[in-house]
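Visitor: just coords:
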């Protein structure tokens, strides 16, 4: 009897262990599927926020120009920490909005898209109004101020950092809102995972690249001082490439504002968005390009209208 009971107990334990193993496999599969879903949503959010990322990269690279070479990376690091703090505030706020008032997501997306279009149009207006000579004069004044020993460089750096962190807050808010719109139908846990993932990836990506960009000219100068003709040629190439890269980033960032902002506006007005999508489908070979161009055109028009309104209000207050 004792032996029979022992065998029965062993059989029950074996059955239990088999059930545990089965449930573990199912849980592992579900976890893997959930991880795949989070990865897919993060990738989708990254694509939708790529335009803002380009603008963020260009703006922050420009923000740290004018700082002494040995202080560029500390300034970039300070702004990166400020960016993480911004996102630590914005992510819980976005999640709270999603939980309490999810209907606000689309209007916030529209406002973010409209602001992107406004920024892009304002940049174009500034480029048209101010000549290259004005830009060279301002750049020369900046270099002279930095070289002047009487200038308080600590205060100068703090002003630079504060300005960059303020700019980052606006762009980070746009990234978070766009991401939230992408994962609005997901579970709360998935929303948290995607928002946190995007925040970390964007911050590391942007400020890692900014750090590399602002040191390109230093790397070029270092290589030109080497004995090897190949390294010297590479260094000279970097010195020529660095300013062109900054200009390209500025142009691409402005274009991305219209493309992303206009695309958000089109999707926020379903009738208009469906009409554009239906029109683009008739040109299947260029559907994606036509959708992007339509978004860019909508963004340009919307941005020009907002800038015009702002200018009229400013004139009315004078």
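Guide: Everything's here; your move. Quick caveat, the model's predicted, so the values are computed rather than measured.
Visitor: Only C-alpha atoms from now on, for both contacts and neighbour counts.
Guide: OK.
Visitor: what helix or strand is residue 227 on?
Guide: Under the criterion DSSP states H and E, no helix or strand holds residue 227.
Visitor: Residue 65 too?
Guide: Going by DSSP H and E, residue 65 is not in any helix or strand.
Visitor: burial count for it?
Guide: As a burial measure, residue 65 scores 15 neighbours (other Cα atoms under 10 Å).
Visitor: The closest residue to residue 259 other than its chain neighbours: what's it in contact with?
Guide: Spatially, and ignoring its direct neighbours in sequence, residue 259 is nearest to residue 296 (4.1 Å; Cα to Cα, 6 or more residues apart in numbering). By Cα atoms under 8 Å, 6 or more residues apart in numbering, residue 296 lies in contact with 255, 258-263.
Visitor: sec struct for residue 151, please.
Guide: Secondary structure, DSSP: H, G, I helix; E, B strand; the rest coil: residue 151 is coil.
Visitor: Roughly how far does it sit from residue 214?
Guide: Per Cα to Cα, to the nearest Å, residue 151 is found 22 Å from residue 214.
Visitor: more neighbours, the two?
Guide: Higher neighbour count among residue 151 and residue 214: residue 214, with 22 against 12, using other Cα under 10 Å.
Visitor: another one to put next to it:
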């Protein structure tokens, strides 16, 4: 009997150590995969505040909360099961999904650049007259959740690509951890960003002169921060989108662009001394962004001028407003 008990305890110990190792494997893999999604996360964080800019301050956090719930549903109920099924039965499709996402990011980034340079704007914005605030808010939330679905799909696909050789359990754990961490991190930061001006206004009413000055400075700083975030988001879209397209074409056997950009990166790195690593990476990022800008501009032209997709939506919105 003691022998049987000892054997049972040994079995429990082995299972416990195995489970512990699995948790460690999941945590380590999640860390590796999470670092690869940094560009998309930056883009997500930078883009989201625009969905509440110009709306009532009282509605900012409720809107962000609804977007957060939509993001969790996207990741946990749609993308995670889909990614696991795909990795089990059709892993070769991952690279094509990544490239579709890269093309979308390139399109979005190029469209933003073209709008900044004086091109036509697409879709209703807070600068337009808003006749039904509730309907406009619902439209904003739906648009944010749709954009989140694309960005989340990229995050999950990048993550899955990093852990493709792991067990099904490890893949599921990594996808869940990365998805949850990214959602909480992104929308937690977004929530703080959009309420910073309210904090500044509150501090500006305090009796302490230094606190009042700090509060006024915070309020004055917020438009600059939101502008900078918009710029960072656009750059991140192009950099990430271009990088995904480069890696995708390389994996599909088209090596010319990939080899050229990495050759340029290595050339800059080897001639820049102690700053070689940073300047080499910046060179590769800039080349990736340029490629994405070209691809995105072609897609913008095709969608808006050939297939008239954007123009039809704008015309419908215009007709509805009148």
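Guide: Structure's in. What do you need? Keep in mind that this is a model prediction, so the values were computed, not measured.
Visitor: before we move on, back to that, what is the aligned counterpart of the residue nearest to residue 259 of the first structure in the second structure?
Guide: Aligned against the second structure by TM-score structural alignment, residue 296 of the first structure finds its counterpart in residue 286.
Visitor: Equivalent analysis for residue 103 of the first structure, please.
Guide: Looks like residue 103 of the first structure aligns to residue 92 there (TM-score structural alignment).
Visitor: Count the neighbours of its match for me.
Guide: Using other Cα under 10 Å, residue 92 of the second structure has 10 neighbouring residues.
Visitor: Can you show me the helices along the stretch 1-150 of the first structure?
Guide: For the stretch 1-150 of the first structure, the helices defined by DSSP state H, counting those that start in this stretch cover 2-48, 50-63, 72-100, 105-129, 132-147.
Visitor: what's the matching range in the second structure for the shortest one?
Guide: Mapped onto the second structure using TM-score structural alignment, helix 50-63 of the first structure covers residues 38-51.
Visitor: Check what contacts the matching stretch and list those residues.
Guide: Stretch 38-51 of the second structure is contacted by residues 140-141, 144, 148, 151, 154-155, 182, 186-187, 189-190, 193-194, 226, 229-230, 232-234, 236-237, 239-240 when judged by Cα under 8 Å, 6+ apart.
Visitor: and if you look at stretch 205-223 of the first structure?
Guide: For stretch 205-223 of the first structure, contacts defined as Cα under 8 Å, 6+ apart pick out 53, 56-57, 60-61, 64-65, 69, 72-73, 76-77, 80, 231-232, 234-239, 242.
Visitor: Got a ChimeraX select line for the buried ones in those?
Guide: For the buried members of the contacts of stretch 205-223 of the first structure, the matching ChimeraX selection, counting by 16 or more other Cα atoms under 10 Å, is:
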select :53,56,57,60,61,64,72,73,76,77,80,231,232,234,235,236,238,239,242
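Visitor: quick one: residue 271 of the first structure from residue 265 of the first structure, how far?
Guide: Residue 271 of the first structure sits 11 Å away from residue 265 of the first structure, going by Cα to Cα.
Visitor: Quick one: the helices in the stretch 151-300 of the first structure, in order.
Guide: Under DSSP H, counting those that start in this stretch, the stretch 151-300 of the first structure gives helices at 153-182, 188-214, 216-224, 229-268, 270-281, 287-317.
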